[in-house]
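Novice: next come a sequence and a model predicted from it.
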Amino acid sequence: MTLFLFVLLAALVFEYINGFHDTANAIATVVSTKVLTPRSAIVWAAGWNLVGALMGTAVASTIGRGLVDTSVVTMATVLCALLSAIIWNLFTWWLGLPSSSSHALVGGLCGAALATAGDNWAVLKWSEIDAHGAHYGLWPKVVLPMLASPLIGFVGGWLLMMLLTVVLRKATPRLVQLIFGKAQLISAGFMGHSHGSNDAQKTMGIIALALFTGTQSGIFDHVPPWAHFLYTPTFHVPYWVIFACALTMAAGTAAGGWRIIRTMGHKMVKLQPVHGFAAETTAALVIHGASVFGIPVSTTHVIATSIMGVGASKRLSAVKWGVVERIVWAWVLTLPVTGLLGYGLAQLFHALGQ
């Protein structure tokens, strides 16, 4: 029971860090275009993050039972997965790099599960089909979306910005500024909502996995009557988990993440409100679609490449590719580094438990 409490605490810490680490995803563009002040933008994003986090559990189910064999997972596995994701998130936040919290959690879970299973790679679900004929596993739910979503974000941002350029070609700069200064409030809210609907659910899934694992292993058999709500004989996401994760992510978002906001909003591309609207709308549509289908995409990847696509619509040199290169390296390294961290922590935990 004590170990579960540590897992729950680590999960909520991860969710809080995810909130301030990924705040930039929702508000970097609206801050850089000066449509909202930083404080107002954070409040706006936090509110919509909260609303989005309460919408559905498809992504949570993917994280909790669709990527690794739950029969092998222990409470220590879940704890090591969370710790590896927390370490990586804090490290990249310190560097000001917008890495993926989603991939950090997935990498940590896979590494920890592999160590728990005694290096049996069969513990990882690569590509399977459920009773309804739907595909799930690491390949269709993580690897393919990891490759496709940034590309869709870049192309979508470029196309939408080109379309807006054609539509607005006769409009005065003042009129464009006036229209999209207001419209960007809507796109920023949509982005915050989409971010909450995808990112908050990842922690919901990991807590639900811990509850299911604890029930199967008998940890909750002798809890006092007031704690019977922990008993979870079948995998599902309880309402208290949904609300706890939603509120924690909103609180983290409200804390801000200024290092990453500066990278996302100022260093990659110089943005005007119309560019911010195009980038946020594109990213929000991609992320919302992924949430509906239970795909845990990286909101960081999608909004960053949408910003790049919008910038490239002006000219390729408008994008500061040196900054982009640093971001891409963080993306590439996230899964393997957190996988190794999760594996190493699980091995250490096992050794200490002997």
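Specialist: Here it is on my side, so go on.
Novice: when you work out contacts or count neighbours from here on, use the C-alpha atoms and nothing else.
Specialist: Fine.
Novice: tell me the contacts of the residue in the chain sticking out farthest from the centre?
Specialist: Relative to the mean C-alpha coordinate of the chain, counting by C-alpha atoms, centre = their mean, the farthest residue is residue 170 (39.0 Å). Not one residue lies near residue 170 by C-alpha atoms under 8 Å, 6 or more residues apart in numbering.
Novice: sec struct for it, please.
Specialist: State at residue 170, reduced to three classes by DSSP: H, G, I helix; E, B strand; the rest coil: coil.
Novice: distance check, it against residue 274.
Specialist: Taking C-alpha to C-alpha, to the nearest Å as the measure, residue 170 falls 15 Å from residue 274.
Novice: and residue 211, by the same measure?
Specialist: The gap separating residue 211 from residue 274 is 45 Å, by C-alpha to C-alpha.
Novice: with residue 41 instead?
Specialist: To residue 274, residue 41 is 17 Å away according to C-alpha to C-alpha.
Novice: compare those two (neighbour count), which wins?
Specialist: More crowded of residue 41 and residue 274, by other C-alpha atoms under 10 Å: residue 41, with 25 against 22.
Novice: structure B:
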Amino acid sequence: MELFDLFANLDVSGAWLLLIIIVLALGFDYINGFHDAANSIATIVTTRVLTPFQAVLWAAAFNFAAYFISLYIIGEFKIGNTIAKSVNEQFITLEVIFAGLIAAILWNLATWKLGIPSSSSHTLIGGFMGAAIAHAGGINVNGEDVIVYAKVIPIFLFIFGAPFLGMILAYFITVAIMWICRKANPHRAEKWFKRLQLVSSALFSLGHGGNDAQKVMGIIGAAVISFHMGLPDGLNPYLEIPNADRFSYFVDHWGWVPLASFVFIGLGTMSGGWKIVKTMGSKITKVTPLEGVAAETAGAVALYVTEHMGIPVSTTHTITGSIIGVGITKRISAVRWGVTISLLWAWILTIPVSALVAMGVYHLVHLFI
């Protein structure tokens, strides 16, 4: 049953709320794009490989191209499925998803305004969980956990795991490149690495699009399934489908949602996020074309690995760790650790603050809906 068919059902008000949630989710997707644009373009802008305008067009094109890789090469949207199932289905309502989205949008706009490269992924997850806990009245109700810990614990672990993986990969890639090119002409080598940065940036943009666009798909999928579960049996096609297969059924029958998710994150990336570009490209450590190639390649590999595992990680955390990794190949003091520690605090606070904001938004919304 497609979106506009829902208005023919008895629950017209629920259909309108679902429509609002879809619009908000795609809006969040757009904000995610310009908030996280720096992840893909910071190094190619600061090393002057591309102008800012050329860089965002380049990144946006590969953000969107990730749709075809997820659909035709990987063949599934594992991360979207993880997001949709991070909260116990019986505690998901349209009001919960609405409140979670509002909280995520507020946090993303606030951190963008301050130039803090925080995680769009984690604020979305934190908002979703916080609103669900507010709806349930606790983390465990009648012996049922509100949060699906098997899905959520890996996400929490990779708050630190993703940047650490990026840092280790970037360190060893940088060392390997420097050893291989130790006898190369420096001027000629720099020209080659500027060209290679286009490739490494494209690879990272593919990982960013494939990772982050799916999170919005997961939220919309959860909303669509929740809406249908509230309809009479004859109008609920999900009733006869096992819980494990419901997200796949949603993707098959709402095929425009994955496409729209990738389109909107690409459009958002084209809008850029220049304050965060400055933080990522120069405030953590000075980045050369060689180091840009190493950082972006390491970040891309880390994203591909976690996407294969179905773990929604932060592209922001991953590339930040990678930039730190190339910095410490020069010397430990080459990394501005004061800036890094400030970013770490933002990462730690993102999920709990988003959850608390979502709780407040849920209670406020519940007064009117």
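Specialist: Thanks, I have it. All figures in this text were calculated on a predicted structure; none of them were measured in a lab.
Novice: and the host helix or strand of residue 296 of structure 2, how far from structure 1 on average?
Specialist: Assigned by DSSP states H and E, residue 296 of structure 2 falls within helix 289-309. Average distance, helix 289-309 of structure 2 versus aligned residues of structure 1 after superposition (mean C-alpha distance after the TM-score superposition for structure 1): 0.5 Å.
Novice: quick check: that helix aligns to which part of structure 1?
Specialist: Helix 289-309 of structure 2 lines up with residues 273-293 of structure 1 when matched by TM-score structural alignment.
Novice: which residues sit against that stretch?
Specialist: 26, 29-30, 33, 35, 58-59, 149, 152-153, 156-157, 160-161, 176-177, 180-181, 183-184, 187-188, 190-191, 194-195, 197-198, 296-297, 299, 302-303, 306-307, 309-311.
Novice: if any of the residues you listed are buried, give me the PyMOL selection for them.
Specialist: In PyMOL, this line selects whichever of these come out buried by 16 or more other C-alpha atoms under 10 Å:
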select buried, resi 26+29+30+33+35+58+59+149+152+153+156+157+160+161+177+180+181+183+184+187+188+190+191+194+195+197+198+296+297+299+302+303+306+307+309+310+311
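Novice: now for the residue farthest from the centre of structure 1: what does it line up with in structure 2?
Specialist: Using TM-score structural alignment, residue 170 of structure 1 pairs with residue 183 in structure 2.
Novice: in structure 1, what sits opposite residue 358 of structure 2 in the alignment?
Specialist: Checking TM-score structural alignment: residue 358 of structure 2 goes with residue 342.
Novice: how about the helices in the stretch 51-200 of structure 2?
Specialist: In the stretch 51-200 of structure 2, the helices defined using DSSP state H, counting those that start in this stretch lie at 52-68, 78-84, 94-114, 120-136, 149-180, 186-229.
Novice: so for residue 364 of structure 2, which of those helices sits nearest?
Specialist: Shortest separation from residue 364 of structure 2 across the helices of the stretch 51-200 of structure 2 is recorded for helix 94-114, at 8.9 Å, computed as C-alpha to C-alpha.
Novice: which secondary structure elements does that closest one contact?
Specialist: The contact analysis (3 or more C-alpha pairs under 8 Å, 6 or more residues apart in numbering; DSSP states H and E) places helix 94-114 of structure 2 against helix 12-46, helix 120-136, helix 186-229, helix 274-278, helix 337-366.
Novice: export those helices to TSV and tack on distance to residue 146 of structure 2?
Specialist: Below are those laid out as TSV (distance: least, C-alpha to C-alpha, whole Å):
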stretch	distance to residue 146 of structure 2
helix 12-46	21
helix 120-136	7
helix 186-229	15
helix 274-278	35
helix 337-366	13
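Novice: between the ones you listed, which one is closest to residue 238 of structure 2.
Specialist: helix 186-229 (7.0 Å).
Novice: quick check: buried residues in the very next helix or strand once past the closest one?
Specialist: Downstream of helix 186-229 of structure 2, the next assigned helix or strand under DSSP H and E is helix 246-253. Burial within helix 246-253 of structure 2, assessed by neighbour count using 16+ other C-alpha under 10 Å, is assigned to 246, 247, 248, 249, 250, 251.
Novice: just checking, what packs against helix 246-253 of structure 2?
Specialist: Taking 3+ C-alpha pairs under 8 Å, 6+ apart as the contact cut, helix 246-253 of structure 2 packs with helix 78-84, helix 186-229.
Novice: need those in JSON lines (columns: distance to residue 148 of structure 2).
Specialist: Listed next are those as JSON lines, based on distance: least, C-alpha to C-alpha, whole Å:
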{"stretch": "helix 78-84", "distance to residue 148 of structure 2": "10"}
{"stretch": "helix 186-229", "distance to residue 148 of structure 2": "14"}
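Novice: indicate which one of those is closest to residue 336 of structure 2.
Specialist: Among those, the nearest to residue 336 of structure 2 by C-alpha to C-alpha is helix 186-229 (23.2 Å).
Novice: so what does the closest one touch, helix or strand wise?
Specialist: When contacts are defined as 3+ C-alpha pairs under 8 Å, 6+ apart, helix 186-229 of structure 2 sits against helix 12-46, helix 52-68, helix 78-84, helix 94-114, helix 246-253, helix 256-271, helix 289-309, helix 315-328.
Novice: excluding its backbone neighbours, what's nearest the most centrally placed residue in structure 2?
Specialist: For structure 2, residue 212 is the residue whose C-alpha lies nearest the centre (C-alpha atoms, centre = their mean; 3.2 Å). Of all residues not flanking residue 212 of structure 2 in the chain, residue 121 sits nearest, at 6.8 Å (C-alpha to C-alpha, 6 or more residues apart in numbering).
Novice: cool, and residue 216 of structure 1?
Specialist: Residue 216 of structure 1 sits nearest to residue 233 (C-alpha to C-alpha, 6+ apart), 6.9 Å away.
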